[in-house]
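**Q** curious how this folds, go ahead:
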Amino acid sequence: MNRALIDRWNNADALYATPTGSNDDWYWLYVAIKFKCLIVTNDEMRDHLFQLLGNDFFPKWKERHQVHFSFTDTGPEFHMPPPCSVVIQESEEGHWHIPIESEHNYESERRWLCVTRGKAAMIGQDFSASEGKC
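**A** Here you go, the predicted structure:
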């Protein structure tokens, strides 16, 4: 069954074999950017020097374009990129949103710690925190 699928992809020119010894990550990165598509991989890409793209660019891009996957009894399960960035953020109202690490880091399991500034009348309490989804 897998061989038939690969043959179908080959016949449709949907596969590209990278040259031996070449860094294949540069190929899929180029295609993903050129065609504005998502990439399906569990590879966290830590072993390559994407710092050439700047300190913040590649991690932000990867966060929005990488689809993780796992296998269940019913087949593969895909974990789409989060609908919003999962970095610490401050809203216009001064509320802080801090992502809490989940076991698999999948968006469906993501929890946030929301921290808000206390009211001016509450002297001596600058912040109050509540845990939950924001």
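**Q** from here on, contacts and neighbour counts on C-alpha atoms
**A** Noted.
**Q** how near is Y27 to I33?
**A** 10 Å (CA to CA, to the nearest Å).
**Q** how about W112?
**A** Separation of W112 from I33 (CA to CA): 30 Å.
**Q** how many other residues sit next to the residue lying closest to E131 once chain neighbours are set aside?
**A** Nearest residue to E131, sequence neighbours excluded (CA to CA, 6 or more residues apart in numbering): L113, at 4.8 Å. Residues lying near L113 (other CA atoms under 10 Å) number 16.
**Q** for comparison, sequence B:
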Amino acid sequence: MNLQQASVRRGERPTTFEMKVEYTDAPPAPPEATAGDKMACPQCGHLLPKNAERCDRCDWARAAASETPGLGHIYKGHIFAGFLWMAGAIPVGIFVLLAAFASAGWGLGLFFFYLGAVMLHAYSVNDRVAPRKEDEGEEY
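**A** A predicted model of the protein is given here:
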């Protein structure tokens, strides 16, 4: 006979140690979705719920493309130019560090000019990656 049965048998109120208490302010967790309730993101392939309107992982890819020189070019289909911009970031970074030491830290701002130039070029260059047939949009 366990402690809880012994205290109930004698008519005593069980103590907190003996009671099984479930208390939480958190709402109950939704049930896990099965494979039939999910769809793959058309851009990155991440599994999403069927009723999702947008992917939560694609935003991270866009953020990485905007902060890493050359990824925007690779995304638009200019692979060689993207790798050149990435390779150019190394000597620019070294120059920026030297300028930062020489100017008490103000030289770190030079790297943002480099990032701005890469972003403007990636924005203005034409896309080489054509959209798929099903992504052409709706006809009215």
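**Q** superposed, what's their TM-score?
**A** The TM-score (TM-score structural alignment, normalised by the length of the first structure) is 0.21; 53 aligned residues with a CA RMSD of 5.3 Å.
**Q** thinking again about what came up before, was I right about the residue nearest to E131 of the first structure contacting I100?
**A** Yes. Between L113 of the first structure and I100 there is a contact under CA atoms under 8 Å: 6.7 Å.
**Q** before we move on, the earlier item: and W112 and I33 of the first structure? which has more neighbours close in?
**A** A count of neighbours by other CA under 10 Å puts W112 above the other of W112 of the first structure and I33, at 18 against 13.
**Q** for the closest residue to V115 of the first structure other than its chain neighbours, give me its contacts.
**A** In this structure, V115 of the first structure finds its nearest non-sequential neighbour in A129, 4.5 Å apart by CA to CA, 6+ apart. Residues near A129 of the first structure by CA atoms under 8 Å, 6 or more residues apart in numbering: 113-116.
**Q** buried ones among these?
**A** Neighbour-count burial (16 or more other CA atoms under 10 Å) applied to those gives 113-116.
**Q** closest one to K62 of the first structure out of those, please.
**A** Checking those against K62 of the first structure with CA to CA, the nearest one is L113 at 23.2 Å.
**Q** pretty sure that closest one belongs to a helix, no?
**A** No. Counting by DSSP: H, G, I helix; E, B strand; the rest coil, L113 of the first structure falls outside a helix, being strand.
**Q** now do it against P99 of the first structure, distance only.
**A** Separation of L113 of the first structure from P99 of the first structure (CA to CA): 6 Å.
**Q** please apply the same query to R64 of the first structure.
**A** As judged by CA to CA, R64 of the first structure and P99 of the first structure stand 16 Å apart.
**Q** for K62 of the first structure, same thing?
**A** Noted for K62 of the first structure: a distance of 17 Å to P99 of the first structure, by CA to CA.
**Q** relative to P59 of the first structure, how far out is the residue nearest to E131 of the first structure?
**A** From L113 of the first structure over to P59 of the first structure the distance is 22 Å, taken as CA to CA.
**Q** again with W28 of the first structure
**A** Applying CA to CA to W28 of the first structure and P59 of the first structure gives a distance of 16 Å.
**Q** cool, and R117 of the first structure?
**A** For R117 of the first structure, the distance to P59 of the first structure - CA to CA - is 29 Å.
**Q** and what of E90 of the first structure?
**A** According to CA to CA, E90 of the first structure and P59 of the first structure sit 19 Å apart.
**Q** just V31 of the first structure next, same as before
**A** Going from V31 of the first structure to P59 of the first structure by CA to CA gives 17 Å.
**Q** cool, A4 of the first structure as well?
**A** The gap separating A4 of the first structure from P59 of the first structure is 36 Å, by CA to CA.
**Q** more crowded one of those two?
**A** For A4 of the first structure versus P59, neighbours defined as other CA under 10 Å are more numerous around P59 (16 against 9).
**Q** check which helix or strand covers the more buried one.
**A** Following DSSP states H and E, one finds P59 of the first structure within helix 57-65.
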